[in-house]
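> Provided below for reference: sequence and predicted model.
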Amino acid sequence: MKTAYVFPGQGAQFVGMGKELYESSPKAKELFEKANEILGFRITDLMFNGTEEDLRQTKVTQPAVFLHSVILALTSDDSGKPDMTAGHSLGEFSALVVAGALSFEDGLKLVYKRALAMQKACEVKPSGMAAILALPDEKVEEICASVDEVVVPANYNCPGQIVISGSLEGIEKACELLKQAGAKRALPLKVGGAFHSPLMEPARQELAEAIESTSFSKPACPVYQNVSTIGETDPKVIKANLIAQLTAPVKWTQSVRNMIADGATHFVEFGPGNVLQGLISKIDSNVSVSGKQ
């Protein structure tokens, strides 16, 4: 029986996130204040009292979700440590910090760098993402490959739920074809750009430099990365996978299945929302899931 800690990505944010944690834990308050100092602005003001519009900006969303998740896990009174960790997209940085592969400070700096680089890449070409429901993965892959614009599977969330990513024209064409093929829904998402697609290449290059110059340690437990889907402990491999992640799909379904195959029986989601708990239950209803916010 093993416990896995999992961490959400962008989209889980909400106004007031982390406020209760800040007010109830001196250690949490200290870490939040350290984050304000590192970032050079009071992100806590935006998290606790900002508007939904404030929190939707990628440069705010990513560090906000990261901070809520990581500080929650680091100050948790859960006895014992996780046997493995994983995070969905941005959440992978949280998973690496909690597993001890990255320091809190370096994790936050990389997340902020990633957010700024992605924001910049989004401004180069109008792009987006769409959720596709109730079609086999292979069918979605086949249809995306048939479109002559940039459009690729970006998030394998759970069986029957894939998110595609690409240019606005590519998304529009693919959604039409996917509906014709029997998709229950092909729904464009309110996101700033084509995350986890070739259109993120400028951001990948920018982030690669920052990751290469950051010190990574061997984590205390395996981290199941989005790109490889298996438990990684080698800092060199972890770095390479983290760099590849921006333009590669998030293979969440495959990662969770591998964690279960390696003995995970209980998953705890740390951070805003409960999206991952729902996805894990759909991937395998025999495991237990819980969450901390």
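Received, thanks.
> C-alpha from now on. contacts and neighbour counts both.
Noted.
> Helices of the protein, start to end?
Secondary structure of the chain (DSSP state H): helices at 19-24, 26-39, 43-49, 52-56, 58-74, 91-98, 104-124, 137-146, 168-180, 201-212, 235-244, 252-261, 275-283.
> dropping in the other structure now:
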Amino acid sequence: MADSLFSRIVSWASDVCELDLLKIMKNEHNELNKTVYVQPAIVTVSYGIYRMLKRDLPQLPIKGMIGLSLGEYAALIASNSLSFEEGIKLVADRARFMQQDADREISTLAAVLDPQLQEIKELITAQQENGQRVYIANYNSPRQIVVGGALTDLKATLKKMEEDKLAKRTILLKVNGAFHTPFFNGARQQMHNRLQTVDFHEPQIEVISNTTNSLFHCENLPGILEKQLAVPTHFGANVKELVKYAKIDTTLEIGPGKTLSRFAHQVDRHLNTQHIENLVDYENFIKEQKDGTDR
């Protein structure tokens, strides 16, 4: 993205976390397949685009923020709950802790489409009682959850789901580990210690936690962010919360892909979902907003 402010933020983040983020973003050697690289890169891109928006659309109304797991860190930095420098250092350490757990044992995730949720919960409980290490990791929307676990255990559970017709479809995901399950309790413990060193401030824009589905506050941030690594996320419930209490009618997803916009629309089909991934998206969004203001 050829914008001077964005470029300065990428350069700043690279210096702070001692990674060449511009090279990583080019992904010439599949760097973005590694947790330790992709997390600082995504937060830097998200925050860079946000800063551009604040520069070019200072009156853009923001009623609240949510992010799926890692996205919470970009939201907390954007809301001034922690500085960009401290935030990107924290994200780099979080990614390193998670990479260590991912490398320790092979685990992965699978998307479950149109799930029969109660029956799947009962199946997973039964599998766990039989010694299978499989868990629900994400409640993304009414139409999608994600389950994770040891590869063999997860495949057996997915097969059982298909046999019992508990979902329309299941898809193994190309990810580095079974995030938001007990497989990341090691990273959780390391984050407990790391978070004690962070200087948090009260968010200036409301940010809803994936973990608790309630607002982040200065005093609860360390406990929630530690816990977040190894327990399920609730993005769909977060969207409902914004619709119900903040009365939002539009969402803006910042970062790669349109997955979260799709989840938001599955939660409430009346939402106007917008997305910025690159400079073309950004310029189109700015033009649309300014044209709307001029009318």
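The structure has been received and is ready for your questions. The structure displayed is predicted, hence computed values, not measured ones.
> Minimum distance to A186 of the first structure: which of the helices of the first structure has it?
helix 168-180 (5.4 Å; C-alpha to C-alpha).
> quick one: the closest one to the second structure mean distance?
Between helix 168-180 of the first structure and its aligned stretch in the second structure, the superposed structures give an average distance of 1.3 Å (mean C-alpha distance after the TM-score superposition for the first structure).
> which residue packs closest to the equivalent of M84 of the first structure over in the second structure, ignoring adjacent ones?
Matched to the second structure by TM-score structural alignment, M84 of the first structure sits across from G64. In this structure, G64 of the second structure finds its nearest non-sequential neighbour in E206, 4.9 Å apart by C-alpha to C-alpha, 6 or more residues apart in numbering.
> How much space separates that neighbour from F216 of the second structure?
7 Å (C-alpha to C-alpha, to the nearest Å).
> Please apply the same query to N238 of the second structure.
Taking C-alpha to C-alpha, one finds N238 of the second structure at 12 Å from F216 of the second structure.
> Let me know which of the helices of the first structure is tucked in deepest.
helix 91-98 (a mean of 28; mean count of other C-alpha atoms under 10 Å).
> contacting residues around it?
5-9, 66, 69-70, 73-74, 85-87, 102-104, 107, 111, 219, 223, 225-226 (C-alpha atoms under 8 Å, 6 or more residues apart in numbering).
> related to what we said a few turns ago, which stretch among the helices of the first structure comes nearest K190 of the first structure?
Here helix 52-56 is closest among the helices of the first structure (C-alpha to C-alpha), at 9.4 Å.
> Tell me which residues of stretch 183-193 of the first structure come out buried.
Residues 183, 185-188, 191-193 are the ones in stretch 183-193 of the first structure that count as buried (16 or more other C-alpha atoms under 10 Å).
> How far off centre is it?
Remark: stretch 183-193 of the first structure is offset 17 Å from the chain centroid, using C-alpha atoms, centre = their mean, to the nearest Å.
> What lies in contact with that stretch?
For stretch 183-193 of the first structure, contacts defined as C-alpha under 8 Å, 6+ apart pick out 58, 119, 121-122, 126-135, 166, 171, 175-176, 178-179.
> go on, stretch 47-65 of the second structure?
So stretch 47-65 of the second structure is contacted by 5-6, 9-10, 74-75, 77-78, 205-208, 242, 246, 248, 254, 282, 286 (C-alpha under 8 Å, 6+ apart).
> Show me what N36 of the first structure aligns to in the second structure.
By TM-score structural alignment, N36 of the first structure lines up with S14.
> And N258 of the first structure, by the same measure?
By TM-score structural alignment, N258 of the first structure lines up with E241.
> one step back: show me the one of the helices of the first structure that comes nearest Q161 of the first structure.
helix 137-146 (8.3 Å).
> against the second structure, where does that closest one fall?
Using TM-score structural alignment, the residues of the second structure aligned to helix 137-146 of the first structure are 117-126.
> How far does that stretch sit from its chain's centre?
For stretch 117-126 of the second structure, the distance to the chain centre is 25 Å (C-alpha atoms, centre = their mean).
> Equivalent analysis for stretch 172-185 of the second structure, please.
13 Å.
> equivalent range in the first structure for that stretch?
With TM-score structural alignment as the criterion, stretch 172-185 of the second structure aligns to 188-201.
> now do the same end-to-end measure for the matching stretch.
22 Å.
> again, but for stretch 215-227 of the first structure
20 Å.
> do the same with stretch 204-213 of the second structure
Start-to-end, stretch 204-213 of the second structure (C-alpha to C-alpha) is 18 Å.
> And it, how far out from the chain middle?
For stretch 204-213 of the second structure, the distance to the chain centre is 12 Å (C-alpha atoms, centre = their mean).
> What residues in the first structure pair up with that stretch?
So stretch 204-213 of the second structure is aligned with residues 220-229, judged by TM-score structural alignment.
> quick one on the thing from earlier: between the helices of the first structure, which gets nearest to N157 of the first structure?
Closest among the helices of the first structure, once you apply C-alpha to C-alpha, is helix 252-261, at 5.4 Å.
> who's in contact with the closest one?
4, 84, 88, 155-159, 224-226, 229-231, 280, 283-284.
> Pull up the overlap in contacts between N238 and F216 of the second structure.
What both N238 of the second structure and F216 touch, as defined by C-alpha under 8 Å, 6+ apart, is the set 208-209.
> Give the burial count for G87 of the first structure, as a bare number.
Neighbour count of G87 of the first structure, defined by other C-alpha atoms under 10 Å: 26.
> Now it. Nearest residue, chain neighbours left out?
G87 of the first structure sits nearest to F7 (C-alpha to C-alpha, 6+ apart), 4.4 Å away.
> In the second structure, what residue corresponds to that neighbour?
Aligned partner of F7 of the first structure by TM-score structural alignment: none.
> so how far is stretch 17-29 of the second structure from its chain's centroid?
20 Å.
> Could you verify my assumption that L154 of the second structure touches V134?
Yes. Counting by C-alpha atoms under 8 Å, V134 is a contact partner of L154 of the second structure at 5.9 Å.
> Need the overlap of contacts for the two.
Counting by C-alpha under 8 Å, 6+ apart, the residues touching both L154 of the second structure and V134 are 147-148.
> Contacts only, for the aligned partner of F84 of the second structure in the first structure.
In the first structure, F84 of the second structure lines up with F104, judged by TM-score structural alignment. F104 of the first structure sits next to V97 when contact means C-alpha under 8 Å, 6+ apart.
> what separates F104 of the first structure from T253 of the first structure, distance-wise?
From F104 of the first structure to T253 of the first structure the distance is 27 Å (C-alpha to C-alpha).
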